[in-house]
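this one's sequence-less:
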């Protein structure tokens, strides 16, 4: 894929999507004005009218440059109106999202980096197809506990998080921990932090 200034992170693992979004936003905005270089728009809509307002603010942000020139990053964070739900299917939402789709198809301004994160998105709709065509996409879905071997997938991530916390934990103990907590990485992170505080430098 050629270089792009449109990035999207989707997936049912809300915690991982949010974590990766924060990491990418920091990377994209590195070296930019700390006050004006990154504009974050909360994508949690209460209803269709609210979703339309959020899209309107997003479009305005994408077309408004910082006061002192240069480049900027716009992050539509945690959008919940791209999903196949009541708000997502409402005509007001669909019309607003179509406007955003048209803007993306015309091209995000060269001096703007646009990041979208959403835990749910209806992949049947034109919006997703356009994003897929123009954006660099990463997907993080929860491991399916109905499928055998899901623990191994979550274990790999748990090891990384445990090492970051400098938590000493044996393989069997971590495997048992993962089975108890499940595939939700936000919950996994919270419980590992609690365990780290409890055991200190001892091995869990």
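Good, I have the coordinates. In this text, all values refer to a predicted model and were calculated from it rather than measured experimentally.

alpha carbons only for contacts and neighbour counts from here, please
Fine.

so residue 75, which of the three states?
strand (DSSP: H, G, I helix; E, B strand; the rest coil).

Surely it is in contact with residue 41?
Yes. Using Cα atoms under 8 Å, residue 75 makes contact with residue 41 at a distance of 6.1 Å.

Looking at those two, which has the bigger crowd around it?
Neighbours per residue (other Cα atoms under 10 Å) separate residue 75 from residue 41, with residue 75 holding more: 26 against 18.

show me the contacts for that one.
The neighbours of residue 75, taking Cα atoms under 8 Å, 6 or more residues apart in numbering as the test, are 25, 38, 39, 40, 41, 114, 115, 116, 117.

can I get the residues you listed in TSV with distance to residue 167?
Formatted as TSV, the contacts of residue 75 follow (distance: Cα to Cα, whole Å):
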residue	distance to residue 167
25	27
38	33
39	35
40	33
41	35
114	36
115	32
116	33
117	30
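
Mind checking which of those residues are in helices?
The members of these that map onto helices under DSSP state H are residue 25.

between the contacts of residue 75, which is nearest residue 127?
residue 116 (12.1 Å; Cα to Cα).

burial of residue 167, as a residue count?
21.

hmm, I was thinking of residue 154
So residue 154, with other Cα under 10 Å, has 20 neighbours.

For it, which non-adjacent residue is spatially closest?
residue 183 (6.2 Å; Cα to Cα, 6 or more residues apart in numbering).

Pull the contacting residues for that neighbour.
Residues in contact with residue 183 (Cα under 8 Å, 6+ apart) are 142, 143, 144, 145, 151, 154.

of all the residues you listed, which two lie farthest apart?
142 and 151 (11.2 Å).

Where do the strands of the protein begin and end?
Taking DSSP state E as the test, the strands found in the chain are 6-10, 38-42, 72-77, 112-118, 136-139.

Would you convert those into a markdown table that also reports distance to residue 201?
Output for the strands of the chain, formatted as a markdown table (distance: least, Cα to Cα, whole Å):
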| stretch | distance to residue 201 |
| --- | --- |
| strand 6-10 | 35 |
| strand 38-42 | 38 |
| strand 72-77 | 36 |
| strand 112-118 | 36 |
| strand 136-139 | 35 |
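
Quick check: which of these is nearest to residue 173?
strand 136-139 (28.7 Å).

Give the buried residues for that closest one.
Neighbour counts over strand 136-139 (16 or more other Cα atoms under 10 Å) mark 136, 137, 139 as buried.

I'd say the second one and residue 7 touch.
Yes. Under the contact definition of Cα under 8 Å, residue 137 touches residue 7, with a separation of 6.0 Å.

re earlier: go through the buried residues of strand 136-139 and name the one nearest residue 178.
Using Cα to Cα, the buried residues of strand 136-139 come closest to residue 178 at residue 139, 21.3 Å.

another structure for you, compare them:
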């Protein structure tokens, strides 16, 4: 039996999709795909959608190819493998367990499973089965700005050079400030700049400011800032703008979960005396208790980029731990209601949530 299982994952959506497609085409050339390739959409915002997608993948994986020949299953854009709410559902766990068992049992020589996903819970039994028996390729943009930024700048400069365009460092910095670090956005904006410049091969700072669009990532930062600062009207306006730009309520509520998790942690550090504000910047205490505590954590918050850490601390400062915990619970509960089905539109549930968590402080 062969282990013809491939997982492409990471938060760089463009590179994940591109390399998964390359592997599909390598295994199954275009001329063969109508007979041998089955593509299953793994996009799922609700538990029922996830169950249906995994069930279809299991069925496709177990079905022999037409006329007994090669069979290639591409489980594409599997959006829920890092969604804690969906992944703890009993039916999802059962079906992923069946798929994991099939992977461990081994595939026939002419049987292939290719999966692409924006993220995977590496603690899950499913991920461990794929890691043990298959091949995993990860394409992640570093979480820390100071690590991601040089990669994005190098990628943009390389793309402009490939197109025969010249751009100085100041214009490149401004370009990345607008596009963000995601490869697809960078490539789209490079292509737009090429069309805009025409025969003129020199890109100026004025060109960047005129033609380059601000990324959804930057707008998403504006959204979480508005929520943290209880600016309800701005939060709803930016939320609707993000929906117009094809983001989903599920994706945005996951960002809110991360926001309130970080705010709660930093507020607790502040109350413990481990963290204090020094103007707009933060200062960590230096003692053994903190060293022992953070050494057990997967990521040390003291290594977070100073600008992001300072912003989180400034946003957390006006709240109490109790207030932040209550808001985090509201977000998690709404997320669970969204993925559990029901007739209430996600957008309405989200705006109701915003009204609750952006409510002004009560006067005593």
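Yep, it's here. This one's a predicted model, so the numbers in the text were calculated from it and none came from an experiment.

quick one on the thing from earlier: which of the contacts of residue 183 of the first structure show up in the second structure as well?
Mapping the contacts of residue 183 of the first structure onto the second structure (both residues aligned by TM-score structural alignment, their matches' Cα atoms under 8 Å) leaves 142, 151, 154 still in contact.

Now render the residues you listed as TSV, adding distance to residue 171 of the first structure.
Output for these, formatted as TSV (distance: Cα to Cα, whole Å):
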residue	distance to residue 171 of the first structure
142	21
151	12
154	13
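
hang on, the earlier thing: give the aligned equivalent of the residue nearest to residue 154 of the first structure in the second structure.
Using TM-score structural alignment, the partner of residue 183 of the first structure in the second structure is residue 181.

Can you give me the distance of that match to residue 167 of the second structure?
Separation of residue 181 of the second structure from residue 167 of the second structure (Cα to Cα, to the nearest Å): 18 Å.

I figured residue 112 of the first structure was touching residue 5, is that so?
Yes. Assessed by Cα under 8 Å, residue 112 of the first structure is found in contact with residue 5 at 6.9 Å.

Neighbour count for these two, which is higher?
Remark: of residue 112 of the first structure and residue 5, residue 112 carries more neighbours, 21 against 18, as counted by other Cα under 10 Å.

What is the neighbour count of the closest residue to that one other than its chain neighbours?
Spatial nearest neighbour of residue 112 of the first structure, excluding adjacent residues (Cα to Cα, 6+ apart): residue 72 at 5.2 Å. Neighbour count for residue 72 of the first structure, taken as other Cα under 10 Å: 24.

just residue 6 of the first structure next, same as before
21.

And whatever residue of the second structure lines up with it, how far from residue 29 of the second structure?
Applying TM-score structural alignment, one finds that residue 6 of the first structure aligns to residue 5 in the second structure. According to Cα to Cα, residue 5 of the second structure stands 17 Å off from residue 29 of the second structure.

ranges for the helices of the first structure?
14-28, 48-63, 86-89, 91-106, 126-134, 150-164, 171-181, 185-199.

Save the ones you listed as TSV, and put in distance to residue 79 of the first structure too.
Formatted as TSV, the helices of the first structure follow (distance: least, Cα to Cα, whole Å):
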stretch	distance to residue 79 of the first structure
helix 14-28	11
helix 48-63	9
helix 86-89	10
helix 91-106	11
helix 126-134	13
helix 150-164	25
helix 171-181	26
helix 185-199	18
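
out of these, nearest to residue 34 of the first structure?
Here helix 14-28 is closest among the helices of the first structure (Cα to Cα), at 10.4 Å.

with the second structure superposed, average distance for the closest one?
Once the two are superposed, helix 14-28 of the first structure sits an average of 1.8 Å from its aligned residues in the second structure (mean Cα distance after the TM-score superposition for the first structure).

Mind listing what's buried along that helix?
Within helix 14-28 of the first structure, the residues scored as buried using 16+ other Cα under 10 Å are 14, 15, 16, 17, 18, 20, 21, 24, 25, 28.

Just list what that helix packs against, helices and strands only.
With contacts taken as 3 or more Cα pairs under 8 Å, 6 or more residues apart in numbering; DSSP states H and E, helix 14-28 of the first structure sits against strand 6-10, strand 72-77, strand 112-118, helix 185-199.

Out of those, which gets nearest to residue 86 of the first structure?
Closest to residue 86 of the first structure of these is strand 112-118 (Cα to Cα; 16.0 Å).

Now do the closest one against helix 14-28, angle only.
Angle, strand 112-118 of the first structure to helix 14-28, by axes from the mean of the first three to the mean of the last three Cα atoms, to 10 degrees: 170 degrees.

buried stuff in strand 112-118 of the first structure?
Across strand 112-118 of the first structure, burial judged by 16+ other Cα under 10 Å covers 112, 113, 114, 115, 116, 117, 118.

Kindly reformat these as CSV containing distance to residue 175 of the first structure.
CSV is the format used below for the buried residues of strand 112-118 of the first structure (distance: Cα to Cα, whole Å):
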residue, distance to residue 175 of the first structure
112, 43
113, 39
114, 38
115, 34
116, 33
117, 30
118, 29
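
OK, contacts around the residue lying closest to residue 4 of the first structure once chain neighbours are set aside?
Leaving out its chain neighbours, the residue that sits closest to residue 4 of the first structure by Cα to Cα, 6+ apart is residue 135, at 6.5 Å. Neighbouring residues of residue 135 of the first structure by Cα under 8 Å, 6+ apart: 4, 5, 6, 7, 8.

Of those, just say which sits nearest to residue 178 of the first structure.
The closest of the contacts of residue 135 of the first structure to residue 178 of the first structure turns out to be residue 8 (Cα to Cα; 28.1 Å).
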